[in-house]
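> quick one, what's the 3D model for this:
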Amino acid sequence: MHVPDGFIDVPVSVAAGVVAAGAVAVSLRGARRELDERTAPLAGLVAAFIFAVQMLNFPVAAGTSGHLLGGALAAILVGPYTGVLCVSVVLLMQGILFADGGLTALGVNITVMAVVTTVVSYTLFRGLVKVLPRTRRSVTVSTFVAALVSVPAAALAFTGIYAVGGTTDVPIGKVLTAMVGVHLLIGIGEAVITALTVGAVIAVRPDLVHGARGLTAPLKLRVGGELVDAAPAAVPVAAAVAGTGTGAGTGAGPGTPAAARSPRRLWATGLVTALVLAGFVSFYASADPDGLEKVAADHGIDRKTEEHASADSPLADYGVEDISDARLSGGLAGVIGVGATVAVGSGVFWAVRRRRHGNAVSPSTGSAVGGNA
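Next up is the predicted model:
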């Protein structure tokens, strides 16, 4: 759903840029409460993973494909404010390095793909987990529904923006029907990918999943023959809720508290997975146009599309300039993109975490820093 230059007129693009800048500013402040020494590196990894999976277009209808937007995935894994920043970093890297998504339309893309998807999905997710039983299955079901709804919500938001600032005169009712219809199908793929990814992380490190923090319970201590709640810095027991047990699958000893274990193994596994997806699996992605491209071509939205400002980038269109072998060129571009995204994203999130003013307890004490936003 990357909006190119020329779809939206200048005044509305500027207005969307102001909205996006405001959302990023608010998210930078909010992310300070969500990030700590363990989750800041994970946020950079989430951005890189979203970049990689967005290269994997999957077929959804005759001649149409879709790809992950990632707002729900980022919000549930690392928090809604950090989630907005994750997707924004991905969109920035795609626009500058790969000529994917217009630079004048960057504000529109951040508003639609980062802000709308994150706000809608996380609001729905939190509402569902509050009314459903406090189990791992409830988190997975809530994740699936939230991710599914976030995609047509983004399509609806784009249609609204186009109705105000579109550069071609097209029947908005037909555009709305086409956009929401095809993105409902894409939303199913988004939901499956998001639920599987969140479920996989919960299975091994539930303490690192922002959306599962509400499933933690206080540690009980026996004092004078009575059970009492331990201090707030008690060890999270989300692992017990997830059915994995303490230390499962992490290389830590059976007595190691989950919050005290390093996320290094999870980070390394995630990075390798992202590199494989972008560097190898992406070659087999669908070549059909995505939902927005298909609707734009069918309804004439793309008649005034402008050439991308980064069209002469050596990585434009996800290929490396002067490398003729398509598999090698695309794979190398994907690897470069993952590396650049994880580097920029990790740097941003590390800087955000450093700006905290000493109001967070060290994670070695087991405290759930940041809490639910």
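> contacts and neighbour counts: CA atoms only from here.
Fine.
> so what's residue 141 up against?
residue 195 (Cα atoms under 8 Å, 6 or more residues apart in numbering).
> hmm, I was thinking of residue 222
Contact partners of residue 222, counting by Cα under 8 Å, 6+ apart, are residue 228.
> wait, a helix at it?
No: using DSSP: H, G, I helix; E, B strand; the rest coil, the secondary structure at residue 222 is strand, not a helix.
> tell me how far it lies from residue 31.
Residue 222 sits at a distance of 36 Å from residue 31 (criterion: Cα to Cα, to the nearest Å).
> just the helices in the stretch 101-250 of the chain please.
Ranges of helices within the stretch 101-250 of the chain are 106-109, 117-131, 136-165, 172-204, 238-242, based on DSSP state H, counting those that start in this stretch.
> what's next to the second one, contact-wise?
The reference is to helix 117-131. For helix 117-131, contacts defined as Cα under 8 Å, 6+ apart pick out 69-72, 74-76, 80, 83-84, 138-139, 142-143, 145-147, 149-151, 153-154, 211.
> let's see this one next, to set against the first:
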Amino acid sequence: MHLPDHFLSPVVSASAAVVAAGGVTYSLHRARAAASRERLVLASVTTGFVFAAQMVNFSVLPGTSGHFMGGALAAALLGPWLGIVVVSAVLTVQALVFADGGLSALGANVLLMAVVGVAVATGLTALVRKVSGHPLPLLAAGLGAALSVPASALVFCALYAMGGAVPVTLNELVASMVGVHAFIGLGEAAITVAVLALVMALAPGLAFADARAYSPSSLLPGVAGLGAAAVLCGAVLSVAASSNPDGLESVAAAYNFADAAGSHAFASAWFADYGAVSGIPVSVVGVVGTVLAALVAAAVMLPLKRSSSVSPAS
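The predicted structure follows:
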């Protein structure tokens, strides 16, 4: 659901960017409390995985594909604040290096996939705990993932209603966007549950959603398993990804606002369109992007660790 430039009016895009920037800034502030070495290492590897998994489009309907968003998984592994930071880092790298998602639409993309995605997943987790009386992390993460995708689609419809490129009947847009993204949400849930289960099996207590006691010796198996999954997605599964348009692209084509996007400012860059422009094998791009996303996240979050270790008196 990467919005390109010009799907939304400049005013709506700017407004979404302000809200997204506020959400990310507040998340960075709150994330200091969770900035342990283990959590930040896991956050960097999670960023790499989310990037790699987003490269693997999967078929959901005839002629339409979907891809992983990652908000629910990031929240389950890291908590809501680091989760928002992680997904935002992925989206920023995609827009600036791989020409995936418009530059003026970056704020809207962060709002939809990072802020809304994590918020919905976090809310569902709290609801599951309240209703059941138990954390039930896999169930909560799966439900949060399944609902976060159509919820983000619904928020997009609200933004489009406030300033879309082409007049569209709102009821029809909502039905189409939420409908196709409900199917994509099923894939989101399956990936989220599988990866969370992997980390919980390899590193009990490491994930934010895992209430079991944590042993430092489990950090390496946990991040190694998640890193291996990232490489599998970026280097292998990305080659077999569906080439069909994703849910947003399909709806945009159906309602005649796909052409409003125009070309990306970095459309001729070396890694644009994940190597398609320069002829770089997608598997190579997948590995490079996975590592780059992880390094960017580490650079962004390292100051959190330093500030959390400095007492107010110092």
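> now the TM-score, please.
With the length set by TM-score structural alignment, normalised by the length of structure 2, the two chains reach a TM-score of 0.95; 312 aligned residues with a Cα RMSD of 1.7 Å.
> map residue 249 of structure 2 onto structure 1.
Aligning on TM-score structural alignment places residue 249 of structure 2 opposite residue 293 in structure 1.
> so what's residue 115 of structure 2 up against?
Going by Cα under 8 Å, 6+ apart, residue 115 of structure 2 touches 20, 23-24, 71, 84.
> ok, so of those residues, who is nearest residue 194 of structure 2?
The closest of the contacts of residue 115 of structure 2 to residue 194 of structure 2 turns out to be residue 71 (Cα to Cα; 14.6 Å).
> thought the closest one was touching residue 84?
Yes: using Cα atoms under 8 Å, residue 71 of structure 2 makes contact with residue 84 at a distance of 7.1 Å.
> what is in contact with the two at once?
By Cα under 8 Å, 6+ apart, the residues touching both residue 71 of structure 2 and residue 84 are 114-115, 118.
> wait, which of the residues you listed is closest to residue 133 of structure 2?
Closest approach to residue 133 of structure 2 among those (Cα to Cα): residue 118, at 21.7 Å.
> against residue 235 of structure 2, how distant is the nearest residue to that closest one once chain neighbours are set aside?
In space, and not counting its chain neighbours, residue 118 of structure 2 is closest to residue 71: 4.6 Å by Cα to Cα, 6 or more residues apart in numbering. Computed with Cα to Cα, the distance linking residue 71 of structure 2 and residue 235 of structure 2 is 22 Å.
> same deal with residue 137 of structure 2?
Residue 137 of structure 2 sits 29 Å away from residue 235 of structure 2, going by Cα to Cα.
> do residue 39 of structure 2 as well
Taking Cα to Cα, one finds residue 39 of structure 2 at 25 Å from residue 235 of structure 2.
> please apply the same query to residue 255 of structure 2.
The gap separating residue 255 of structure 2 from residue 235 of structure 2 is 35 Å, by Cα to Cα.
> more crowded one of those two?
residue 235 (21 against 16; other Cα atoms under 10 Å).
> residue in structure 1 matching that one?
So, by TM-score structural alignment, residue 235 of structure 2 is matched to residue 279.
> element containing the nearest residue to that match once chain neighbours are set aside, please.
Once flanking residues are discounted, residue 279 of structure 1 sits nearest to residue 331: 3.8 Å by Cα to Cα, 6+ apart. Residue 331 of structure 1 is located in helix 326-354, with elements delineated by DSSP states H and E.
> right, I'll call it a day here.
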